[in-house]
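Q: Just need the structure, nothing else, for what follows:
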Amino acid sequence: MTALGFLYPGHSAEDDYPRIEQLLGSDIRVDLVHTDIGEDARREDALRALGSPERLAAGVQELRHAGAEAVVWASTSGSFGYGWEGANEQVRGLAVAAGMPASSTSFGFVHAGRELGVRRVAIGATYPDDIAGLFADFLRAGDLDVVAVRGSGIGTAAEAGTWGEAELFALARAADHADADAVLLPDTALHTVSYLTALEKELGKPVLTANQVTVWEALRLADRRVNAPNLGALFTREPIVQV
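A: Have a look, this model is predicted:
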């Protein structure tokens, strides 16, 4: 049994995680601990408060007691809001506090892009444009070429969590770009797991979504590879061989 630990802010799309656990169909356990969301606002100051060391440290003891082998901070905006260097410092602090390998959703997107061998990506974000732009900057710092950014002006995680299939597909279609190798949907408050294969069929390319990438990143930290076709191309492709 491989136990994976996640620190998830609030409750907007928490049900994606047991769904992923079921779709993995193997000896993987997904343990979720909720962190205090504080002010639910997509502003830089609020996002930095969301991912503060104190808020993250508060949840790690429960994950240790559950036997987690790796922990991922399951918030994209609560990690890229710190910038590349700040987000690195954030996960280093989390690893020390947790006593296990650690990462965040934002780094998961970068690592997943490398795994799939994609270079050019399009972003479909629920966030306001300025916050979506910060995610684009983060990806560029991770050597991904961002060819298009689509923001949606949603100011809270709670509102993003109410979006259903129609809104999700409309966002993905609007975000796609002919030059993009993949489309990235970077909000862990957005329900996406039930629609991954349909999204990829619709767009004809890999689609990386926040909760999908978060669990994949934890598996990567735990050195586990699981083939799960219902979780999209990221869970079915062979790894890229670096030469």
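
Q: going forward, measure contacts between C-alpha atoms and count neighbours the same way
A: Will do.

Q: show me what contacts the residue most central in space within the chain?
A: By CA atoms, centre = their mean, the chain has its centre lying nearest to Ala210, at 2.9 Å. Neighbouring residues of Ala210 by CA atoms under 8 Å, 6 or more residues apart in numbering: Thr76, Thr105, Phe109, Leu185, Pro186, Asp187, Thr188, Leu190.

Q: For the last one, which non-adjacent residue is closest in space?
A: Put plainly, it is Leu190. Distances taken as CA to CA, 6 or more residues apart in numbering place Gly161 nearest to Leu190, at 5.2 Å, with adjacent residues excluded.

Q: if I read this right, the one you found contacts Ala13, doesn't it?
A: Yes - the pair Gly161 / Ala13 is scored as a contact, 5.8 Å apart, by CA atoms under 8 Å.

Q: this one as well, want them side by side:
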Amino acid sequence: MTALGLLYPGHFAEDDYARIEQLLGSDIRVDLVHTDVGEDAHRVEVLRQIGTPERLAKGVEQLRLSGAEAVVWACTSGGFVHGWEGAQEQVRSLAVTAGLPASSTSFAFVHAAKEVGAARVAVGAPYPEDVSGLFAEFLRTGGIEVSAVHSSGSVTAAEVGAWGEDEVLALARAADTPDADAVLLPDTALHTAAHLPDLEKELGKPVLTANQVTVWEGLRLADRRVNAPGLGALFTREPIVQV
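A: Sure thing, here's the model as predicted:
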């Protein structure tokens, strides 16, 4: 049994993780601990407070007791708004507090894009334009070219959490560009686990979503590979050999 520990802010799309755990179809357990959100707003100054060491530390002990082998901060915007160095420090602090390998959804997107061989990506973000721009900047710092950024302008995670398949597909279509190797849909408040096969069939390329890459990142930290076609190309491809 491999146990993954995720620190997830609030209650928006946490049912995605139960679905992902089921689709993995193996001895994988995904343990979720909810952290305090404070104000629900897609504003930079608010997002920088979501992932403070104090808030994350409150959930760490519960994950330790669950037997987690790795911990991931399951919040995209709560990582990249700190910039590359700030997000690295956030993860280092989390690893020290947990005594476990640690990462975040922001870094998961960079690692996952490289895993599927996507040197150039298009971003469909539920956030306002300024927040979306910070995500694109984060990706570029991580060595990923961004061909286009589409922002839906949603101001709260609660709004995004209420979206269904039609809204998710519309976001992906609006973001895609012919030269993009993959389409990225950030925000762990977005329900996507049930829609991954349809998204990739519609666009004809890998689609990476926040909750999907978060679990994949936890498995990567735990040194586990799982073939799960229902979770998209990220979970079916052979690893890309970097030369």
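
Q: thinking again about what came up before, what is the equivalent residue in the second structure for the residue nearest to the centre of the first structure?
A: Superposed on the second structure with TM-score structural alignment, Ala210 of the first structure falls opposite Ala210.

Q: Please report the distance of its match from Tyr17 of the second structure.
A: Using CA to CA, to the nearest Å, one gets 11 Å for the distance from Ala210 of the second structure to Tyr17 of the second structure.

Q: try Leu23 of the second structure
A: Taken as CA to CA, the span from Leu23 of the second structure to Tyr17 of the second structure is 10 Å.

Q: Can you pick out the residue with more neighbours from those two?
A: Tyr17 (21 against 16; other CA atoms under 10 Å).

Q: what's the closest non-adjacent residue to His11 of the first structure?
A: Per CA to CA, 6+ apart, closest to His11 of the first structure is His34, 7.4 Å.

Q: And what about that neighbour, helix, strand or coil?
A: For His34 of the first structure, the assignment made with DSSP: H, G, I helix; E, B strand; the rest coil gives strand.

Q: That one: how many residues sit nearby?
A: 17.

Q: Please identify the buried residues of stretch 124-143 of the second structure?
A: Neighbour-count burial for stretch 124-143 of the second structure, counted by 16 or more other CA atoms under 10 Å, picks out 124-129, 131-139.

Q: How much space separates the nearest residue to Leu24 of the first structure once chain neighbours are set aside from Ala102 of the first structure?
A: Sequence neighbours aside, Ala228 is the residue nearest to Leu24 of the first structure in space, at 5.6 Å (criterion: CA to CA, 6+ apart). Separation of Ala228 of the first structure from Ala102 of the first structure (CA to CA): 23 Å.

Q: Also Leu219 of the first structure?
A: For Leu219 of the first structure relative to Ala102 of the first structure (CA to CA), the value is 11 Å.

Q: For Gly161 and Ala13 of the first structure, indicate the residue with more neighbours.
A: More crowded of Gly161 of the first structure and Ala13, by other CA under 10 Å: Ala13, with 23 against 17.

Q: give me the element the more buried one is part of.
A: According to DSSP states H and E, Ala13 of the first structure maps onto no helix or strand at all.

Q: check contacts around the nearest residue to it once chain neighbours are set aside.
A: Excluding its sequence neighbours, the residue lying closest to Ala13 of the first structure (CA to CA, 6+ apart) is Ala189, at 4.9 Å. Contacts for Ala189 of the first structure were tallied using CA under 8 Å, 6+ apart; they are His11, Ser12, Ala13, Glu14, Ala157, Ala158, Ala160, Gly161.

Q: just curious, which of those is nearest to Leu171 of the first structure?
A: Leu171 of the first structure lies nearest to Ala160 out of those, by CA to CA, at 11.8 Å.

Q: Quick check, the closest one in contact with Thr126.
A: Yes - Ala160 of the first structure lies in contact with Thr126 (CA under 8 Å); the separation is 6.7 Å.

Q: what does the longest helix seen in the second structure correspond to over in the first structure?
A: Using DSSP state H to define each element, the second structure has its longest helix at helix 83-98. Counting by TM-score structural alignment, helix 83-98 of the second structure falls onto residues 83-98 of the first structure.

Q: okay, now Glu159 of the second structure: neighbour count?
A: Neighbours of Glu159 of the second structure under the rule other CA under 10 Å: 14.

Q: Now the one helix or strand Leu63 of the second structure maps to on the first structure. Mean distance?
A: For Leu63 of the second structure, the host element (DSSP H and E) is helix 53-65. With mean CA distance after the TM-score superposition for the first structure, helix 53-65 of the second structure departs from the first structure by a mean of 0.4 Å once superposed.

Q: related to what we said a few turns ago, contacts only, for the residue nearest to His11 of the first structure.
A: Each residue near His34 of the first structure by CA under 8 Å, 6+ apart is listed here: Leu7, Tyr8, Pro9, Gly10, His11, Gly59.

Q: how many other residues sit next to the closest residue to Lys58 of the second structure other than its chain neighbours?
A: Excluding the flanking residues, the one nearest Lys58 of the second structure by CA to CA, 6+ apart is Thr35, at 7.5 Å. By the criterion of other CA under 10 Å, Thr35 of the second structure has 22 neighbours.

Q: Thr35 of the second structure against Leu56, yeah?
A: Yes - between Thr35 of the second structure and Leu56 there is a contact at 6.7 Å, judged by CA under 8 Å.

Q: Now list whatever residues contact both of these two.
A: Common neighbours of Thr35 of the second structure and Leu56 (CA under 8 Å, 6+ apart) are Leu7.

Q: tell me which element Val131 of the second structure is part of?
A: Using DSSP H and E, Val131 of the second structure falls in helix 129-141.

Q: Which stretches in the second structure count as strands?
A: For the second structure, applying DSSP state E gives strands covering 2-9, 28-35, 70-73, 102-104, 120-125, 145-151, 182-185, 207-209.

Q: Let me have these in TSV, adding distance to Val44 of the second structure as columns.
A: Below are those laid out as TSV (distance: least, CA to CA, whole Å):
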stretch	distance to Val44 of the second structure
strand 2-9	16
strand 28-35	18
strand 70-73	18
strand 102-104	17
strand 120-125	14
strand 145-151	15
strand 182-185	18
strand 207-209	21
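
Q: What is the corresponding segment of the first structure for the helix holding Leu63 of the second structure?
A: Under TM-score structural alignment, the match for helix 53-65 of the second structure is residues 53-65.
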